[in-house]
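K.L.:
curious how this folds, go ahead:
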Amino acid sequence: MCGIVGAVSQRNIVPILIEGLKRLEYRGYDSCGVAVHQAGELRRSRSTSRVAELDALVAAEGVEGYTGIAHTRWATHGAPAVHNAHPHFSHGPGAEAYASRPGRIALVHNGIIENHDELRQELIAKGYVFASQTDTEVIAHLIDQLYDGDLFDAVKRATLKLKGAYAIAVFCRDEPHRVVGAREGSPLVLGVGTAEGADENFLASDAMALAGVTDQIIYLEEGDVVDLQLGKYWIESAAGAEVPGRFARVERPVRTVLAHTGAAELGPYRHYMQKEIFEQPRAVGDTIADIESITPELFGDGAYAVFKDVEQVLILACGTSYYAGSTAKYWLESIAKIPTSVEIASEYRYRDSVPNPKTLVVTISQSGETADTIAALKHARSLGMAHTLTICNVATSAMVRECKLAYITRAGVEIGVASTKAFTTQLAALFLLTLALAQVRGHLTEEQEATHIKALRHLPVALQAVLALEPQVIAWAEEFARKENALFLGRGLHYPIALEGALKLKEISYIHAEAYPAGELKHGPLALVTAAMPVVTVAPNDALLEKLKSNMQEVRARGGELFVFADADTRIESEPGIHVIRMPEHYGPLSPILHVVPLQLLAYHTACARGTDVDKPRNLAKSVTVE
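P.N.:
Here you go, the predicted model:
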């Protein structure tokens, strides 16, 4: 969600800015833009099309420079329109100044400023003219109003007036070869230039944007303000300063980060989502690679003492990650015998809860930058729950830095907005967590441990067998593409898998889909069932199978059409009104990891048949870094 790239160099940095935006396209956006310092003035190009169109626009308009910033925007305040696209310029004070030429401040921003209305009214009273509906333009005007010849000082003073979350990159017409960045609640990194003789430095919202430019990365922390100039930089922070409202010089470690470059190649696949679905055997295999035995130290030093101390588990997550946590709840309570609650992160900190200091707080996030989940984690800590662990796909993310313990999944870069391989690798990691807690709590025998490890190691092969079902799923997708509504049913630990299947169909095909525990049909949703409403059923051969069959008969009795993903030994046969795709094998507790894959394929091929933008579905972003 939203991408920032900025640079100070002795070469034309527009190609670097554009390439950085291209690397961030997977996050989702609805407008983009670039601004540079050129011939003593601010120049910019903005577009509501793709970055490729912006690239052509800058070339046609002759935009180039040694200092600049660029942005991909996912609309929050104001519709997706050129006048709302970043970068924003300051204008004023006075309409005459706005009409004659742009002001002196150029700015891009990720996040949401909560007190933007209050600041807007103050700035209008001082003569500033607003050209957009965004909260971002408020920051540009505020910095302009505070500017007194030192951009770094003006930005620091401005941050003290802002409430909310932000990562910003700013430059000034009157100070060539200087870019200032600041962050609070949204990620921002500093890239230290390595090109010989270039004396350049970079800013970005993600190190991936700087792949191929520099691998020397500094992860800025909350409250940091950074000053970039040719061949030098420095960082000051309000956090921890002895005097409130003051800033102190800080040092942040430089890390060598090998950002993914070739991982984003499509290869023979039609879309990144399809590629990532088929990468799941490798991704899950890598996530559990080299695990010879179950030990708490898989989750970090000191994990044994933490696991020994905890009495319950609290899982905080959003979207697909929330469904991974909901699945893990079944494992944790049935195998590890530990009480577990799963909370939607965006709701958790806004209600009164009963904290227990002996709780293991587990966050789940693909990016590790999900704003709602980070905020929920901090809230849990403020309530006295200090035992924290994250399941995350990015080792250098804010979530990993915030938690004491971590398990890094090995999904690799996930470009498609609709998560696939991140989900299955999260499930694999959560199953390992279940086993580790079960061992510490005395609920895992050596024989059980060996059985589970064997099943985990077999997962890549089992997943390959499921992927071989794709031709049968394609046939179903052709029929689903003509529908506008669908129901998904599951029971037990496969109910969250039904939820995930419905979410995938909604996200990329725009078909309205809902999921229910199958036993809930007769308590309301059965009223929706007609021949026009396909009902997708997840049917593993488990203890609830016979109950599920009864629920399926309720659908058939109302003329509903069933599409069933059934284990081979369930004795569910195809007949008029019942379509069955047989899973290759029953997989016990790990069955959810297999059963979600055909649901991913169904959503993908349905979306292809409907002609939607699979990798960049409308209104959605990959990494949700605003609340």
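
K.L.:
C-alpha from now on. contacts and neighbour counts both.
P.N.:
Noted.

K.L.:
can you confirm G6 is in a strand?
P.N.:
Yes. G6: assigned to a strand according to DSSP: H, G, I helix; E, B strand; the rest coil.

K.L.:
quick one: it and A70 touch, right?
P.N.:
Yes. Counting by Cα atoms under 8 Å, A70 is a contact partner of G6 at 6.2 Å.

K.L.:
who has more neighbours, these two?
P.N.:
G6 (35 against 31; other Cα atoms under 10 Å).

K.L.:
this one as well, want them side by side:
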Amino acid sequence: MCGIVGAVANRNVVPILIEGLKRLEYRGYDSAGVAVLNGGIRRVRRVGRVAEMEGAARTEGLNGLLGIGHTRWATHGGVTEPNAHPHVSHDEIAVVHNGIIENHDAQRERLEKLGYGFESQTDTEVIAHLVHYYFSQSGNLLQATRQAVRDLVGAYAIAVVSLKSPDLMTCARVGCPLLIGLGENENFVASDVSAVISATRRVMYLEEGDVAELTRSAVRVYDRDGAPVEREVHESDLSLASLELGPYGHFMQKEIYEQPQALSDTIEAVVTLGVDAALFGREAASVFRDVEGVQIIACGTSYYAGSVARYWLESIAKIPCTVDIASEYRYRDTVPNPRQLIVTISQSGETLDTMEALKRAKELGHPHQLAICNVRESAIPRASRLVFYTRAGAEIGVASTKAFTTQLAALFVLTLALAKAKGRLSDAAEAAHLDALRHLPGSVQHALNLEPQIKLWAERFAPKEHALFLGRGVHYPIALEGALKLKEISYIHAEAYPAGELKHGPLALVDANMPVVVIAPNDSLLEKVKSNMQEVRARGGELYVFADLDSHFSESAGVHVIRTPRHVGVLSPVVHAIPVQLLAYHTAVMRGTDVDKPRNLAKSVTVE
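P.N.:
Below you'll find the model as predicted:
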């Protein structure tokens, strides 16, 4: 959610800021703005897309050597230009902010008593005035920033500039991601490496509580106690090509088609070297031998990946597993078991609910934590004892696709590693599972070849306002994921249920206007699923069945069938994720929605 970019250089930074904001559009936003120092604080803000703000900046001839930019996803206050960032105090201090300030009401009341007026409804304007208040006392922007953030309760990443310190920018973070990009006689701040990748690949990630100051020639970082610290410099391997659309209609379509390669990259080590706990870290072997249960914590699509993994872990590794939504786990009373492995799943590695749930698990005394993540050096992996990085590459579309399937692959590798550590994986079983993994990218490619048939289904779905998804066993989470994808990008109301639950309530919804999507692989529950389908047909429901090539389904009146590749065993959920992604995508395209940037949603959720 929201995006920050800032630059201090010996060249006009406005093109850098605007390009950076365009790279951050995938995170979700509803307004954008930039502010630069040039004889005063010159600011341009617009509701809507970055392109609209860019046009206004060009019209006004905006330029400067120091500036900050922001894309806002509304939390406090509506989608209006006065609420857009950057926020300014007394024409001297400008601030951009990601996150939520929980005590902003108290701070606003305090500042109003000090004579400060407010032009917006946001919590961010409080920060601008606090920095101005402290700067007016000390004349030191770093000190003023440090004093201001000490007054804040909540989560924030901020960047600050002052008209009276025209060669200096400060920044700070608690709970929200922020990094510094290092250039030659120029430096940058951003919430995501994609915002600065065209200017530099050398980045340092700020730690919790860090406050930093940037000039053209130097970067100085201080910890929460004010002590100077060194943060490791990383060379980003993010490809600019991965941030370009290429021949595809949308980034979501591009990322759906990147899944065979993303899966190959993610499983490369295990299919080459075999099942080895060391894939998860140097301590993993001893940890895996010690654990007696798994607790998975995640949000949204990642939660559904964890829900699939529960079936694998209990059936293959014979290890009890529970799966919690991160925002629920954080606030419920749990019975801690120090021999339970805490597994967090996050594409960005910065999901605030998941990060806070991980902190809660540590507070409860869980010593074993494993992060499954797509972004190197992000907050959740850094806070975890063990890490497995998926290799999905940059995912721009808000609706997750390749991140989901690579998370599934990572969780399957985890299942095998735990089973082997516990002595529950025979050589023959290991060989069979590795062979299945090797063939997985090819099976996914075969599933992608179903796109023309799925587009025909999408024509039927596009006029609908409701849909029902059904699955059983390990494929029930795929039904959940299919419903989520459809509602996310097409705005069709969709629900998912275990097929056996139909008669316990959802069957009341079924009529000729409610398309019912069924995930029906050729597994041990196939005959049960067929019985559930008959319940739908008996009520006049229209069935859309994703079946395996060898499931022996035939089309009939009210029953439409698309056959995915031959059943691939326990990895079938990965393959069946592809057609539900394509169905949602093409339905959304036909409805004319903004596929990559659906309304009200953001890619990186860094607020609670």
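
K.L.:
care to give me the TM-score?
P.N.:
Once the chains are laid over each other, their TM-score by TM-score structural alignment, normalised by the length of the second structure reads 0.98; 604 aligned residues with a Cα RMSD of 0.9 Å.

K.L.:
overlap of the contact sets of G6 and A70 of the first structure?
P.N.:
Residues touching both G6 of the first structure and A70 (Cα atoms under 8 Å, 6 or more residues apart in numbering): L17.

K.L.:
what's the span of stretch 123-132 of the first structure, first residue to last?
P.N.:
14 Å (Cα to Cα, to the nearest Å).

K.L.:
typo on my end, it should be stretch 243-250 of the second structure
P.N.:
Start-to-end, stretch 243-250 of the second structure (Cα to Cα) is 12 Å.

K.L.:
isn't there a helix covering Y128 of the first structure?
P.N.:
No. Going by three-state DSSP, the assignment for Y128 of the first structure is coil, not a helix.

K.L.:
just checking, it touches E96?
P.N.:
No. Contact between Y128 of the first structure and E96 fails when scored by Cα under 8 Å: they sit 10.3 Å apart.

K.L.:
which of the two has more neighbours?
P.N.:
Neighbour tally, Y128 of the first structure and E96, criterion other Cα under 10 Å: the higher count belongs to Y128, 24 against 11.

K.L.:
what does that one align to in the second structure?
P.N.:
Aligned by TM-score structural alignment, Y128 of the first structure pairs with Y116 of the second structure.

K.L.:
contacts only, for the nearest residue to that match once chain neighbours are set aside.
P.N.:
Sequence neighbours aside, H129 is the residue nearest to Y116 of the second structure in space, at 7.1 Å (criterion: Cα to Cα, 6 or more residues apart in numbering). Contact partners of H129 of the second structure, counting by Cα under 8 Å, 6+ apart, are 88-89, 93, 111, 116.

K.L.:
in strands only, show me the residues you listed.
P.N.:
Members of the contacts of H129 of the second structure lying in strands (criterion: DSSP state E): 88-89, 93.

K.L.:
reformat these as a markdown table; add neighbour count.
P.N.:
Output for those, formatted as a markdown table (neighbours: other Cα atoms under 10 Å):
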| residue | neighbour count |
| --- | --- |
| V88 | 26 |
| S89 | 22 |
| I93 | 25 |
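
K.L.:
and D225 of the second structure, how many neighbours does it have?
P.N.:
10.

K.L.:
and it, that one's in a helix?
P.N.:
No. The assignment for D225 of the second structure (three-state DSSP) gives coil, which keeps it out of a helix.

K.L.:
helix/strand/coil for A35 of the second structure?
P.N.:
Applying three-state DSSP: A35 of the second structure is strand.

K.L.:
so what's it up against?
P.N.:
Per Cα under 8 Å, 6+ apart, neighbours of A35 of the second structure: 41-44, 67-69, 86, 94.

K.L.:
ok, G223 of the first structure to E236 of the first structure distance?
P.N.:
For G223 of the first structure, the distance to E236 of the first structure - Cα to Cα - is 8 Å.

K.L.:
before we move on, back to that, what do we get in the first structure for the residue nearest to Y116 of the second structure?
P.N.:
H129 of the second structure maps onto H141 in the first structure, by TM-score structural alignment.
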